[in-house]
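Chemist: could you look at this predicted model? Sequence included:
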Amino acid sequence: MPPAPEQKAIRMADLLGAFSFASSLGRGAPPEHGARCCHIGMHIGRELALSSGEQTNLYYAELLKDSGCTAWTSKLAAFWLTDEIAARRAYVALNPKHPWKNPSNPLKLLSWLMKYVGVGAPLATRAGMVMEHVRRSPEFLREGFENACHVASRIAQRLDMPQPVQDALMHTFEQWDGNGLLYGTKGEAIPLISRIVGVTCFVEGFHRMGGREAAKQVVIERRGEALDPTVVDAFLSASQDERFWEGLEQEPVWDRVRSMEPEGSPHRYFVEDKLWNIALALADFADLHLSSTAAHSRRVAETADRIARRMAAPQPEVEAVRYAALLHDVGIVTVSSFVLSKPEDQLTDAEREQMHLHPYHSERILSRVPAFKFVAPLVAAHHERMDGQGYYRRLPGTQIPLGARIIAVADRFDELVYPLPNRAVLDVEQVVGVMRHEVGRRLCPDAFQAFAEELEGAAPVPKARRSEWPAGLTDREVEVLRLVGRALSRREVADALFVSESTVRHHLEHIYSKIGVSTRAAAILYAMEHGLLN
């Protein structure tokens, strides 16, 4: 039996709803894409007479199915040299019945290539990128999906989801006929929940684009090929009930989906003591979006916590600042990695608008979780400036919550100490000098003063001994993992360490074996979880 609400009043559905909302936006879909898929999936589950436990696993898997979507965005942006969210959405639309495969019509592919790949690059560079896409895209995209599956499964594990949910998320790109993107698993060897998720994705997308008949037609056409015939038949049976369509078509869908969480789920409520770990998972999901900023939110939270304590804030306010700092960038997933990687003075007006709206999206995402509503105002205001020229509300200094002003200082420090690859590297003394110059215009004087005092009084961090690294990692392996966590390629890691690329490959193989992962994104996530990128 699930714990009584009065004892553990935080709903798992609310938390997973936030994950679903954020990951839908992160993959370029409407915000209720995941919720709509869950609505469809739960109706299919009832038609299949799934047990209570199976319905519970299906419900959580539907809401977490895209939680690995940030795992490969940086790589896509570099591969295409464009807004990867828009490009990915357009690429899927080229061949919606066989997404992620080049369309059979070469003119369609050529049109997409000319619109998205390498736009603005020199002609020779662009031609090379187009050829590289044609040559490598199946392998590259397969690698991306594998990274996404591994990250989604790991996030589910961190949220204490049942093993069947974790397994389902590892197989969401398999096909009934064995022609899926990753493992070649076929038929009933694919977890049933994965097979249901596969159908719901097709139904949701085609219903959104073409209505009820388009949704039914696509699954009929793919029945027995990509899609499990039994699951397709269950959907077709459910679709005969007008109430099924009404529930899908009347917005917002989320309130109805929230009520679908099985009452018998042992995960329906969770204790407040777990809230921090859940917030960490949401923050790590966001930080993977731009791999060169991995662990950014964790570091900002630690710095903001120390500033708040230095300012003698009451403990409840310190706690609010700590949570808000950890979750301040969950809305960054709505901004493409390509845009995030560009120098600020090279942004177009549309790109700058994307950037300026990410605190708004963070606020929207967190407001969906009652347990996080207390931090939403601080998160929404963390890019406001003392001179009123910040975003997204352009609040003057006197109207910016103190917690948001503290987060702004911590965020600015981390941004300068851990710069993006195309920006200058400054030492701490230079960083403090830059920030001091911004006091009164951008940064709050009191928060900066507390930060400077905390920095001056901080004890040197002793160098960790070899025996302290997790999973038996060596000093050199940690060094390699940190560089990978800064989004460096194997060649770039080799150059930084003055070794050969084959030596780096050898180190990575050992690292993956020791920490139990098989993808780059999962390795970076491991490094974030274990504080190796701080």
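Modeler: Received the coordinates, thanks.
Chemist: for the rest of this, base every contact and every neighbour count on C-alpha atoms.
Modeler: Will do.
Chemist: from Val134, how far off is Trp112?
Modeler: According to Cα to Cα, to the nearest Å, Trp112 and Val134 sit 12 Å apart.
Chemist: neighbour count: those two, which is higher?
Modeler: The residue with more neighbours, out of Trp112 and Val134, is Trp112; 15 against 12, by other Cα atoms under 10 Å.
Chemist: any idea how far stretch 423-435 is from the middle of the chain?
Modeler: Going by Cα atoms, centre = their mean, to the nearest Å, the spacing between the C-alpha centre of stretch 423-435 and its chain's C-alpha centre is 29 Å.
Chemist: and for stretch 280-300?
Modeler: Here the centre of stretch 280-300 is set off from its chain's centre by 9 Å, with Cα atoms, centre = their mean.
Chemist: with stretch 138-152 instead?
Modeler: In terms of Cα atoms, centre = their mean, the centre of stretch 138-152 is set 14 Å apart from its chain centre.
Chemist: okay, now the one to match up with it:
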Amino acid sequence: MLHYDSAHFDARSSDSTSLSEILGAFSYALDLTEGQPAGHSLRACWIASRMAVALRLSAADRRTVYYATLLKDLGCSSNAARIAELYLADDRKVKQEHKLLAVGLGPTLRYVFTRTGQGERLGARAKAILAILRDGNAIVTELIQTRCTRGADIARQLRFPEPVAQAIAALNEHWDGSGKPLGLRGDAIPLAAQLALLAQIADVFHAAGGPRAATEEVAARSGSWFDPALARCFAVLVARAPGFWADLAHPALEARVRAFEPKEQRVAVDEDYLDDIAAAFGAVIDAKSPYTGGHSGRVGAYTESLGRALGVEGATLRTLKRSAMLHDVGKLAVSSRVLEKPGKLDDTEWEEMRSHAAHTTAILSRIAPLRDMAAIAGAHHERLDGRGYPLGLDAMRIAREARIITVCDFYDALTADRPYRAALPVEQALDIMAGEVGKAIDGEVFAALREIITQ
């Protein structure tokens, strides 16, 4: 059953940009919204892929395991606002802490009583706790159903075959039937989903408590969460593979993970596919808040029209549109308690909100086809007068492409509902923007937008 081949673990990917490289870079954004240390999805992919090799799975099945694990959290942003609302807490922290809870009702109840609404008024805390206790099972099913369904849908949007989508949908199913959302049992759970969940638990507990904590937790969940045969496979692999845990901290881990994608199963990433990837991750971004549905797509569409009107064309226009669709990817690192706050943000909250622009630059800088536009996308809150963020750039240092995205983002934000106000009429939004010409936004770019909107 167990096969060990060291050649798989020392392989290196080629220098060309591949699907695995692009999505591996995007996985860092998923880690942010799950409250996990950077590289969690990559490390889980490494663990699951090593098990897939040891199990002698076919190339097609190894590819399914690879992408189902790397992208297991595609739907994670879709329940963030609901979690923050239920627990009156930072959704990222709640998710991170929940993954470390021991199995059983006792640890869950202790968490609900001690962590729900910390720092809030007693009445608000009591109300939140009672709601969770009263509707706990339905709430958990709802949260997991939302996440799993959304994740599977985005996997399909990314052109992955149904086995990858179904594995992502079944991530939270357990071997003994105690999982969610469908209560699948045993071999009814896709093998890729089983391996992804085991790898997730192994990495989470390793990050929190080291190798012993990880191996003990996998063993403890054997027969309940995990197929005992897979738990044994993991234990034998860890025992036989020298440097198994050290490999998770290897500086070249990202490249080594990419080498696990079976060569015969690799898919070329052309310009159309890059457009689909940008649109799919735009959907992940927008799912973070109920107030931003469609925002990334609209900003991308406005940017394309505005860029064309201003003489941007060809490959530059296409890349600019992708950057516009991904300008808010850094918001996955921001708590939904901050994003959904209906009142004024305090200094700490405002600092966290402002950090999203720098996160956008950092994430897109990892992706070769978007690297040249990373700083452009991250500059969408810069102002001509130098009072913007994250870098406080002035008019001399703000590129025209950034000015285009800024104007489009500004317009869409004004004409869409927000937690603190309803959507503004078009003319009122344009009047507000006109007052910012020369201070926050570029006059030529704004004039072109106004012509497009009002024609």
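Modeler: Sure, I can see it. In this text the structure is predicted, and so the values were computed from the model without any measurement.
Chemist: could I get the full set of helices for the stretch 401-534 of the first structure?
Modeler: The residue ranges that make up the helices of the stretch 401-534 of the first structure, judged by DSSP state H, counting those that start in this stretch, are 402-417, 428-438, 445-457, 475-484, 490-497, 501-515, 520-529.
Chemist: what does the shortest one contact?
Modeler: Going back to what we said before, that points to helix 490-497 of the first structure. Contact with helix 490-497 of the first structure is made by Val480, Leu483, Val484, Ser500, Glu501, Thr503, Val504, Arg505, as judged by Cα atoms under 8 Å, 6 or more residues apart in numbering.
Chemist: would JSON lines of the helices of the stretch 401-534 of the first structure with mean neighbour count and distance to Gly264 of the first structure be doable?
Modeler: What follows is these, written out as JSON lines (neighbours: other Cα atoms under 10 Å; distance: least, Cα to Cα, whole Å):
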{"stretch": "helix 402-417", "mean neighbour count": "23", "distance to Gly264 of the first structure": "39"}
{"stretch": "helix 428-438", "mean neighbour count": "14", "distance to Gly264 of the first structure": "53"}
{"stretch": "helix 445-457", "mean neighbour count": "17", "distance to Gly264 of the first structure": "47"}
{"stretch": "helix 475-484", "mean neighbour count": "19", "distance to Gly264 of the first structure": "42"}
{"stretch": "helix 490-497", "mean neighbour count": "16", "distance to Gly264 of the first structure": "48"}
{"stretch": "helix 501-515", "mean neighbour count": "16", "distance to Gly264 of the first structure": "35"}
{"stretch": "helix 520-529", "mean neighbour count": "23", "distance to Gly264 of the first structure": "31"}
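Chemist: how about these, which one is nearest Glu47 of the first structure?
Modeler: With distances scored as Cα to Cα, the stretch of the helices of the stretch 401-534 of the first structure nearest to Glu47 of the first structure is helix 520-529 (35.7 Å).
Chemist: counterpart of that closest one in the second structure, which residues?
Modeler: No residues of the second structure are matched to helix 520-529 of the first structure when aligned by TM-score structural alignment.
Chemist: can you give the contact residues for that helix?
Modeler: With Cα under 8 Å, 6+ apart as the contact definition, helix 520-529 of the first structure has outside contacts at 71-72, 147-148, 150-151, 154, 284, 288, 294-295, 481-482, 484-485, 512, 515, 517, 533.
Chemist: for Leu16 of the first structure, see how far away the alignment partner in the first structure of Ala48 of the second structure is.
Modeler: Here Ala48 of the second structure is matched to Gly41 in the first structure, going by TM-score structural alignment. Taken as Cα to Cα, the spacing of Gly41 of the first structure relative to Leu16 of the first structure amounts to 15 Å.
Chemist: do the same with Arg393 of the first structure
Modeler: Arg393 of the first structure is 28 Å from Leu16 of the first structure, where distance means Cα to Cα.
Chemist: so the two - more neighbours on which side?
Modeler: More neighbours surround Leu16 than the other of Arg393 of the first structure and Leu16, with 26 against 17 (other Cα under 10 Å).
Chemist: how about that one: what's its closest non-neighbour residue?
Modeler: Leu63 (6.0 Å; Cα to Cα, 6 or more residues apart in numbering).
Chemist: my guess is the one you found meets His33, correct?
Modeler: No - using Cα atoms under 8 Å, Leu63 of the first structure and His33 do not qualify as a contacting pair, with a distance of 9.5 Å.
Chemist: higher neighbour count, those two?
Modeler: Neighbours were counted for Leu63 of the first structure and for His33 using other Cα under 10 Å; Leu63 has more, 28 against 25.
Chemist: what do we get in the second structure for the more buried one?
Modeler: Applying TM-score structural alignment, one finds that Leu63 of the first structure aligns to Leu70 in the second structure.
Chemist: quick check, its match in contact with Ser41.
Modeler: Yes - look at Leu70 of the second structure against Ser41 with Cα under 8 Å: they come within range, at 5.2 Å.
Chemist: anything in contact with each of the two?
Modeler: Common neighbours of Leu70 of the second structure and Ser41 are listed as Ser27 (criterion: Cα under 8 Å, 6+ apart).
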